[in-house]
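# have a look at this fold, sequence not included:
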């Protein structure tokens, strides 16, 4: 069984790469500190639903797209 956090962080990195964005750019668009976004992307913290929604918007995505593959 796949680790849900690993799947989520993989989806984050993949989407950010598709858009050609830096962590700094995503963090700024999501109104958070770059270090906070970096910890989320590395799987060191679980984001709240509010944070997940802000990150999804910054990545021109939806929360469900970022959670794809998690069951």
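Here it is on my side, so go on. All figures in this text were calculated on a predicted structure; none of them were measured in a lab. Residues are numbered from 1 along each chain as shown.
# from here on, contacts and neighbour counts on C-alpha atoms
Will do.
# counting neighbours, what do you get for the closest residue to residue 4 other than its chain neighbours?
In space, and not counting its chain neighbours, residue 4 is closest to residue 70: 5.5 Å by CA to CA, 6 or more residues apart in numbering. As a burial measure, residue 70 scores 14 neighbours (other CA atoms under 10 Å).
# also this one, for the comparison:
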């Protein structure tokens, strides 16, 4: 469970959330949440799911020892490259929006060709 603790600490920190905020969303004390992040308390599966919902990450990836999806840099890569930490849910939504924009651009291009 130490890997789970490390992972949620990094995800929380990357999102800019405080332990107080996450504990409040989980309806537990900050002290109890802090123990989970430090690996002093092993949360049950139900609590892990709640943490995953609050921090918006894929619990399956963490439990299967896969790192969360990242695009570009994390702390060990040059941050000046202009990329940032992205969760799978955010990535999927961004990809959906990009594909929708590409479709609309294609439709507009076709209309312009018909006029021109």
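The structure has been received and is ready for your questions. Only a predicted model underlies this, so the values are computations on that prediction, with no experimental measurement involved.
# need the three-state assignment for the residue nearest to residue 4 of structure 1.
What DSSP: H, G, I helix; E, B strand; the rest coil gives for residue 70 of structure 1 is coil.
# wait, isn't it in contact with residue 6?
No: taking contacts as CA atoms under 8 Å, residue 70 of structure 1 lies outside contact range of residue 6: 9.5 Å.
# for residue 15 of structure 2, what are its contacts?
residue 55 (CA atoms under 8 Å, 6 or more residues apart in numbering).
# so how far is residue 60 of structure 1 from the residue opposite it in structure 1 once aligned?
If you follow residue 15 of structure 2 across to structure 1 using TM-score structural alignment, you land on residue 19. Separation of residue 19 of structure 1 from residue 60 of structure 1 (CA to CA, to the nearest Å): 9 Å.
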